[in-house]
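Chemist: My questions are about this predicted structure, shown below with the sequence.
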Amino acid sequence: MVRSNRLPPLSLYIHFPWCIRKCPYCDFNSHAVKESIPEAEYIEALLRDLARDLEYFGLDRAVVSIFMGGGTPSLFSPPMLDRLLAGIRGLVSLAVDCEITLEANPGTFESGKFREFRALGINRLSIGIQSFQDRHLQTLGRVHSAAEAITAAEIAVAAGFENFNLDLMFGLPGQSEAEAFDDVRLATGLRPAHISFYQLTLEPNTYFHKFPPRLPDDEVIFAAQKRSQAWLAEHGYSQYEVSAYASTSTANQCRHNRNYWQFGDYLGIGAGAHGKISQALPSNIVRTAKPRNPEQYLREPWTVSRSRIELNQLPLEFAMNRLRLRDGFRLSEFEVATGLSGEALAAPLRNGLVEGLLELADGFYRCSARGWDFLDVLLEKFVPE
């Protein structure tokens, strides 16, 4: 055991649970708007939630990133988001270069507010495109058109967002290899700083899981993925995580998500939000969860779910995150992040190397090309007996 007083960086995740419509593939805690969103009430509940977490954990670390996700945070008005950010700044200190991301849909209603969002200090957008083809957008239940998707990216640039992400999905019902590739080709032409490119999966508790659509054959999906990845690499987008591609430099990688993947700490506020806070390594790393139902969340008081991560689970928890990153990790980083000795990883790392799922270079353990394609198989080796 390697006890460390050095605690990881701290991020803040804020969940907004409302959407215009619930998409059939979505397993996030999101709810279609029935009449109107109780904006002011929800913002004040978020700030009370944050204050309680800060008091409980006694946190005085600066926040290095904020991510407003959902749901659709861009449904909220700029004045309400201004109130939220002002309240956060009154409760915690933000790093000078704090990354502040807002998830947004490309519909006209949301994109019309991009310039106001930028004026609030929000310096990164993540725009949920999914596809640039209308028939696939309709199948996915999206409320925007292909034309609106393109316009949203252009508006983001005009609004002053040098750093924005476009979300794309592949392996869609009825999607050909060429159609998946065309989406990526069009996205790179819009020159976002970041592209998220991930395969549609049929998650439990979704409409698509209950009524599965017919998906392309595995061979078509794999060919589309490889062709698209080659194009991204040729056009300056480096794959630094399983489904994340950044242009130009590491500065365009999502700092908030990297903190997750590097086993950093994060406060989670909002309906259904989760957090992970290290107080003393390795014996006091706490997971938190807030009530999922928005109405329950607004009806206080409610109880925060808190649970410590068991010591024998820490190797798996660490590996599940760090092995998603291309650059992998050193054993010293595992020791600093968890407080455990590197010996705790000896057996799974050895087995991963023997089976060709891992490679070791310059002291870094990282996925091999084969391990990248069979990450689930590799992670099974870290499951405690």
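Modeler: Looks like it arrived, so ask away.
Chemist: From here on, just use CA atoms for contacts and neighbour counts.
Modeler: Fine.
Chemist: Distance check, the residue nearest the centre of the chain against His15.
Modeler: With distances taken as Cα atoms, centre = their mean, the residue of the chain nearest its centroid is Asn257 (5.4 Å). Applying Cα to Cα, to the nearest Å, the value for Asn257 to His15 is 15 Å.
Chemist: can you check Glu162 too?
Modeler: 24 Å.
Chemist: Look at the two and report which has more neighbours.
Modeler: Neighbour totals were compared for Glu162 and His15, and His15 leads with 22 against 16 (other Cα atoms under 10 Å).
Chemist: Surely that one is within a helix?
Modeler: No - under DSSP: H, G, I helix; E, B strand; the rest coil, His15 sits outside any helix and is assigned strand.
Chemist: and the closest residue in space to Ser145 that isn't next to it in sequence, how many neighbours does it have?
Modeler: Nearest non-adjacent residue to Ser145, counting by Cα to Cα, 6 or more residues apart in numbering: Asp134, 5.8 Å away. Using other Cα under 10 Å, the number of residues around Asp134 comes to 14.
Chemist: ok, structure two:
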Amino acid sequence: MNAASPVPASGRNRFELPPLAAYVHIPWCVRKCPYCDFNSHAAGPELPEEAYVASLLADLRDDLEHVQGRRLSSIFFGGGTPSLFSAKALAAIVEGLERLVGFADDIEITLEANPGTFEQAKFRDYRQLGINRLSIGVQSFQASKLKALGRIHDGDEAIRAADMARDAGFDNFNLDLMHGLPDQSLEDALSDLRIAIAQQPTHVSWYQLTLEPNTVFWSQPPQLPEDDILWDIQEAGQTLLAEHGYHQYETSAYAKPGRQARHNLNYWTFGDFLGVGAGAHAKLSHTDGRILRSWKTRLPKDYLDRAKAFRAGEKQLTTDELPFEFLMNVLRLTDGVPAMLFTQRTGLALDMLAEPRRVAEARGLLSPDPSRLVATAKGQLFLNDLLQSFLP
């Protein structure tokens, strides 16, 4: 098989265009956190909202050829801190997306927000313009941990943010929490979870702090908990969340029934997504079998320069790369996916996975159920080992 061939002829007639979402990147925040490796930049005294919105919509127009008749199933405003933008600016983006692409009737529109940027009136306006889900970046409720993480809010502000979200009409919101924080004990971590659960979010993202290159924490690493404490935190936290009705459906995602993050599920089931904004990434399929990943220019000043191209790079996934790319996403889901989804999303025959599946099953990392692609409990614990079976 030619590695550069997008789809073998045998799989071409089974290829289906997946659902389409949109990721919108707002790159500014109040200040850069020491653990953050995202494309975020400290905001100046004034944000160039109008110019940035104009660039976003021009960027979107350049990508319309990839829409291919689909409507958006979800939109996610990430950053940075998108809640720094006014309701007027976000409304212009939402209206542009609807006008240029179109929305599914039940579209999910999520906005990331930090507790230190909450204003009741502004969030009520966000809700009225069509944003129907919030993801609130709490990280911790404890003053010492928030200080270590460089956050601008305190625990009381985080609680007030959840209250204001409900009062503004958001009945669907996520609380973003981290564990494995500097000098964190088991009780510290469980205390954060108990306070979060008391706010009655529909969704909790609970993930372990990792030290990433090109961050302050990477060059000046803090004292993190020992591995045995991290293990205890993970086990006890999963139990606590389950006891309160939060089902773990992905490695670090827990939701009340029917409240899974649909935008993220689209990522994890190898759906398509447009990426607009500085540094935004996209994954886009085409009816001829090509699957492209692309990324936009990272620096806001370059993105705002209309004389420069928005797109910084593009790569067509090869047939050798597609199995790993697909499984890297779907095996994060605790229930996995139907095996037939591999062919539907990649255009490749399922028997292409036969040998690596056999190896992973023999190691106890992958379920032997022929109708599904799902990690075993052991495979979830050693996900990187499982994925190595499918490397090209």
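Modeler: Yep, it's here. None of these values were measured; they are calculated from a predicted model.
Chemist: In structure 2, what residue corresponds to the residue nearest to Ser145 of structure 1?
Modeler: With TM-score structural alignment as the matching criterion, the partner of Asp134 of structure 1 in structure 2 is Ala143.
Chemist: And for Leu186 of structure 1?
Modeler: Matched across to structure 2, Leu186 of structure 1 falls on Ile195, judged by TM-score structural alignment.
Chemist: does its match sit in a helix, a strand or a coil?
Modeler: Classified using three-state DSSP, Ile195 of structure 2 is helix.
Chemist: Now for it: which residues touch it?
Modeler: Neighbouring residues of Ile195 of structure 2 by Cα atoms under 8 Å, 6 or more residues apart in numbering: Phe141.
Chemist: Could you report the separation of it from Pro201 of structure 2?
Modeler: Computed as Cα to Cα, the Ile195 of structure 2 to Pro201 of structure 2 distance reads 11 Å.
Chemist: same deal with Leu129 of structure 2?
Modeler: Distance of Leu129 of structure 2 to Pro201 of structure 2, given as Cα to Cα: 22 Å.
Chemist: okay, the two: which has more neighbours?
Modeler: A count of neighbours by other Cα under 10 Å puts Pro201 above the other of Leu129 of structure 2 and Pro201, at 22 against 16.
Chemist: Need the counterpart of Ile269 of structure 1 in structure 2.
Modeler: Alignment note: Ile269 of structure 1 maps to Val276 in structure 2; criterion TM-score structural alignment.
Chemist: Okay, and Tyr254 of structure 2 sits in which element?
Modeler: strand 253-255 (DSSP states H and E).
Chemist: excluding its backbone neighbours, what's nearest the counterpart of Arg124 of structure 1 in structure 2?
Modeler: Under the alignment (TM-score structural alignment), Arg124 of structure 1 maps onto Arg133 of structure 2. Nearest non-adjacent residue to Arg133 of structure 2, counting by Cα to Cα, 6+ apart: Thr110, 4.5 Å away.
Chemist: how far away is the nearest residue to Ser389 of structure 2 once chain neighbours are set aside from Asp335 of structure 2?
Modeler: Of all residues not flanking Ser389 of structure 2 in the chain, Pro356 sits nearest, at 5.5 Å (Cα to Cα, 6+ apart). From Pro356 of structure 2 across to Asp335 of structure 2, the span is 20 Å (Cα to Cα).
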